[in-house]
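> quick one: sequence plus predicted model below, questions after.
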Amino acid sequence: MEPDLFTAAAEDRQEKDPSSSPLAVRMRPRSLDEVVGQQHLLKPGSPLRRLVGEGDGGPAGPSSVILWGPPGIGKTTLAYVVSKATNKRFVELSAITAGVKEVRAVIESARRATGGYGKETVLFLDEIHRFSKAQQDSLLPAVENRWVTLIAATTENPYFSIISPLLSRSLLLTLESLTDDDLRALMRRALAAEHGLGGAVTLPEDAEAHLLRIAGGDARRALTALEAAAGAALAMQEKEVTLQTVEATVDRAAVKYDRDGDQHYDVASALIKSIRGSDVDAALHYLARMIEAGEDPRFIARRLMISASEDIGLADPTALPTAVAAAQAVAMIGFPEAALTLSHATIALALAPKSNAATLAISAAQEDVRNGLAGPVPAHLRDGHYKGAAKLGHAQGYVYPHDVPGGIAAQQYAPDAVADKRYYRPTRYGAEARYADVVDRVRDRLGRGGSDDATDA
């Protein structure tokens, strides 16, 4: 039996007996108007609207769409909506388990269905980034000849993970993480809808808040946890899904952490201060509390990047690149895997040698500027590229450092008002000890004398 017949049979069973399917499947929207979130893609006249035939002229645009975004935000849902809205067959494959053989079978089936029954096919290929170049190449004939409407989903940057010929033939849509308001609306719809829970239970605010934390921006996770908790409540003949029921069902205690209140800032502060104090275990504790409470991983990553410059600086020059790489990875993969990346970065920063010399340096320089210690730029450093600059004495007498042995030209760089200021006072912790030696030598070559105030380890 062909794959599309299995799909059709499953859809028939779902329509005849919706209760046989998981809540997340039952709540899958059948039109773009029912989609929660992604409003930037759903505006009138958008490519996605035109793809399903809305607007003048009917369906238009490419026959291949790439959906890029973190897990659980509606990539499969959008593919399903396109198939329903255009009355096309919906076939789903995962790049984890499918190979070229399975893809070619679906494409051949789609060609026969189009020719024999006039029924076009939407092929949803999940995690396309896991396909090799050769496997992705096998999709090109189907896309070019419009044998299928290919909708491919990826959690990785498509410019790195998808071959150029396929990318150039596709409409790339970037999906955004779902907000708490999006998930709240989805859960409330599921509670009330006849094809959902049909009003069988109610969900108080504290239980709803805990489900939102558990979900971590993932719609599937939110609905799965809601369904389990509702089932447990009904089994106990209760009409309300209490916080205690949710905790028992999902086996996760509610964390006392208000993302908009004091706990949010207290725990975030404790995380950074634990990193600053090099207590890696305490830092991991606070990180875990933030993760378990459903904190936005991007917020955590931003705090780590700040910590890398504020508290570590040049004592470990790899700290900031590590934190930046973590932030980029978090933005691409989302929870739950992002917890591993945040742990990696937190441990690295907590165990790194510490220096706030960079923080103190810019603070002191800014303070002087605010107090009026600026002064004119020395004439020999001014721009000399325009006509008449030489007559003004601009750029005259400037010594090009590359022409001087050692690459350091002994000339004044700072304005007179701050010519003797030493803003950067390096420590001798970690790699910054090398910079302390360098700055001594440089200041001596510049005729400003070495620094006597580097902090000793």
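Arrived safely.
> CA only for contacts and neighbour counts going forward, please
OK.
> pull the number of nearby residues for F6.
12 (other Cα atoms under 10 Å).
> quickly find the element holding it.
helix 3-16 (DSSP states H and E).
> output the contacting helices and strands for the very next helix or strand once past that helix.
Counting by DSSP H and E, the next helix or strand C-terminal to helix 3-16 is helix 23-26. Packing partners of helix 23-26 (3 or more Cα pairs under 8 Å, 6 or more residues apart in numbering; DSSP states H and E): helix 219-235.
> against that first model, consider the following:
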Amino acid sequence: MRPRTLDELAGQAQLRTPGSPLRQLIEGDQSMSLLLWGPPGTGKTTIASILSNQTGRRFVEISAVSAGVKEVRAAIEAARADLVRGGEETVLFVDEVHRFSKAQQDALLPGVENRWVTLVAATTENPFFSVISPLLSRSLLLRLESLSDDDVRAVIDAAVTDERGLAGAYEIDDDAVDHLVRLAGGDARRSLTYLEAAAGAATSRGSSRIDLETAETAVDRAAVRYDRQGDQHYDVTSAFIKSIRGSDADAAMHYLARMIEAGEDPRFIARRLVILASEDIGLADPTALTTAVAAAQAVQLIGMPEAGLNLAQAVIALSVAPKSNAVINALRAAQGDVRAGKVGPVPSHLRDAHYEGSKKIGHGKGYAYSHHAPFGIAEQQYAPDVVADAEYYQPTEFGAESSIKERWERIRRIIRGR
């Protein structure tokens, strides 16, 4: 079922639009190396195959898992020989290029620099961390996104009827398709694997119909009632956040598991955790935001299913952390005043005094340099007159914020001359 043309490629609309670099490369038959970065099953190998077939180039594939420097050099030398002998160009596809060592990646450079090969390197990890700079600078970086539910559904529908797939020998119920789509998690290859397994299970039952029960049996996963676009998505997400806010780690883990099993985008889960870390914990545990951001980065670098561990660690850490909403309250109060028009002029002693003539108009005059003051805190007015007495940040007495509360109250008194 691998697409034979760019138009058959599922998803990746940003790469298939007229005039896009990839379309120019394929239809213009240009020689240019590509670095494809995206989750599994999004079309990286397929793009390399299409590039080879539609431009008439020879296709050679090596895997970074098993190939060494010797194999890389041999492939490039063979490509150079073919180019010299008959003018035949080669597409060299390197899968999992992030697994190559620096020396192995260096071995690719002569072939790329001299255009003996059109290199197409695929990676599921951030290439700015895992690919050497000389190779990055000589390649066109294309970012592939996880397929949407509609994209995966289109792949399954095509495979049911296409002669290269099930060739119309089976009927599949809508709820069974929905189940396979959820489990695929944006991975077209995984959806086809599950479809094939479901067809085999139907055959073993003497049936040509794939229903939900058959699909569940084939992949050994119960269907989770979860519509990523509907009420369940919002209800489960709401319960998830409220469980963490309420410090119930067990309930939070339940809802996390439901979202993961239903194929929820892990980046969405990570984004919600980053928001919660500031909204519901703040300075009660200053490490909460660091933990949430680290989990979000891990999701990008590692991908599912392994990144589920990073999400679980973050969920538990945020659940058991002391809670404070002082940060969001401070922001809302400050924004409320600004929206109400309380935006007086910046005090003259705080204005920029670096440019010529600024001091002549009073900028910077009377500014007290904090580092010269006792405790590093100078008594002076920082806010505009209209909000000079505003007290937006009101620390709680929970967790680390209790000590912050005591210190901040002393600082505020010094600054305001109290």
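Okay, I see it. Small disclaimer: the values here were computed from a predicted structure and weren't measured.
> re the thing from before, how far out from the middle of the chain is the helix holding F6 of structure 1?
35 Å (Cα atoms, centre = their mean, to the nearest Å).
> same check, this time on stretch 243-260 of structure 2
Distance of stretch 243-260 of structure 2 from the chain centroid (Cα atoms, centre = their mean) equals 21 Å.
> so where in structure 1 does it end up aligned?
Residues 274-291 of structure 1 are where stretch 243-260 of structure 2 lands when matched by TM-score structural alignment.
> can you point out the buried residues in the matching stretch?
By neighbour count with 16 or more other Cα atoms under 10 Å, stretch 274-291 of structure 1 contains the buried residues 274-276, 278, 280, 282-284, 286-291.
> just tell me the aligned range of the helix holding F6 of structure 1 in structure 2.
Following TM-score structural alignment, helix 3-16 of structure 1 has no partner segment in structure 2.
> so E264 of structure 2 sits in a strand?
No. Inclusion of E264 of structure 2 in a strand is not indicated when DSSP: H, G, I helix; E, B strand; the rest coil is applied; the result is coil.
> might you report the residue contacts of the aligned partner of V81 of structure 1 in structure 2?
Under the alignment (TM-score structural alignment), V81 of structure 1 pairs with I50 of structure 2. Neighbouring residues of I50 of structure 2 by Cα atoms under 8 Å, 6 or more residues apart in numbering: P3, R4, T5, L6, I26.
> now S309 of structure 1
A319, L320, N356, A358, T359.
> now the buried members of those residues.
Buried among these (16+ other Cα under 10 Å): A319, L320, N356, A358.
> elements contacting the helix or strand encompassing the last one?
Just to be clear, that refers to A358 of structure 1. A358 of structure 1 is located in helix 357-370, with elements delineated by DSSP H and E. Helices and strands touching helix 357-370 of structure 1, by 3+ Cα pairs under 8 Å, 6+ apart: there are none.
> could you identify the helix or strand that succeeds that helix?
Beyond helix 357-370 of structure 1 toward the C-terminal end (DSSP H and E), the next one is helix 432-445.
> whereabouts in structure 2 does that following helix align?
Aligned by TM-score structural alignment, helix 432-445 of structure 1 falls on residues 401-414 of structure 2.
> give the buried residues for the matching stretch.
E401, I404, K405, W408, I411, I414.
> out of the residues you listed, which comes closest to S358 of structure 2?
Using Cα to Cα, I414 comes nearest to S358 of structure 2 of those, at 28.7 Å.
> ok, the equivalent of A378 of structure 2 over in structure 1 - contacts?
Aligned against structure 1 by TM-score structural alignment, A378 of structure 2 finds its counterpart in A409. Each residue near A409 of structure 1 by Cα under 8 Å, 6+ apart is listed here: V399, Y400, P401, R445, L446.
> switch the cut-off to 7 Å
Shown in contact with A409 of structure 1 (Cα atoms under 7 Å, 6 or more residues apart in numbering): V399, P401, L446.
> for H210 of structure 1, same thing?
H210 of structure 1 neighbours (Cα under 7 Å, 6+ apart): A254.
> please apply the same query to the one 10 residues further on.
Shown here is R220 of structure 1, whose contacts under the criterion Cα under 7 Å, 6+ apart are A24, G72.
> residue in structure 2 paired with it?
Per TM-score structural alignment, R220 of structure 1 is aligned with R189.
> hang on, the earlier thing: in a helix, that's where the match of V81 of structure 1 is, yeah?
Yes. Under three-state DSSP, I50 of structure 2 falls within a helix.
> so it versus D352 of structure 2, what's the distance?
As judged by Cα to Cα, to the nearest Å, I50 of structure 2 and D352 of structure 2 stand 58 Å apart.
> now I269 of structure 2
42 Å.
> between the two, which has more neighbouring residues?
Ranked by neighbour count (other Cα under 10 Å), I269 of structure 2 and D352 place I269 first, with 21 against 11.
> so what corresponds to that one in structure 1?
Using TM-score structural alignment, I269 of structure 2 pairs with I300 in structure 1.
> what about the most centrally placed residue in structure 2, which helix or strand?
The centroid of structure 2 falls nearest to Q300 when counting by Cα atoms, centre = their mean (4.4 Å). Applying DSSP H and E as the criterion places Q300 of structure 2 in helix 287-302.
> and what of A222 of structure 2?
Short version, using DSSP H and E: A222 of structure 2 is in no helix or strand.
> count of residues packed around the counterpart of it in structure 1?
Using TM-score structural alignment, the partner of A222 of structure 2 in structure 1 is A253. A total of 15 residues lie near A253 of structure 1 under the criterion other Cα under 10 Å.
> quick one: A253 of structure 1 and E247 touch, right?
Yes. Between A253 of structure 1 and E247 there is a contact under Cα atoms under 7 Å: 5.2 Å.
> ok, the match of A378 of structure 2 to V442 of structure 1 distance?
10 Å.
> number of residues surrounding the counterpart of E205 of structure 1 in structure 2?
Mapped onto structure 2 by TM-score structural alignment, E205 of structure 1 lines up with D174. By the measure other Cα under 10 Å, the count of residues near D174 of structure 2 is 12.
> a strand runs through E92 of structure 1, doesn't it?
Yes. Looking at E92 of structure 1 with three-state DSSP, it is inside a strand.
> list the contacts of it.
By Cα under 7 Å, 6+ apart, the residues touching E92 of structure 1 are L123, F124, L125.
> next: A301 of structure 1.
By Cα under 7 Å, 6+ apart, the neighbours of A301 of structure 1 are A326, A327, L342.
> where do the helices sit along the stretch 201-350 of structure 1?
205-215, 219-235, 243-250, 262-276, 280-292, 297-307, 319-333, 338-351 (DSSP state H, counting those that start in this stretch).
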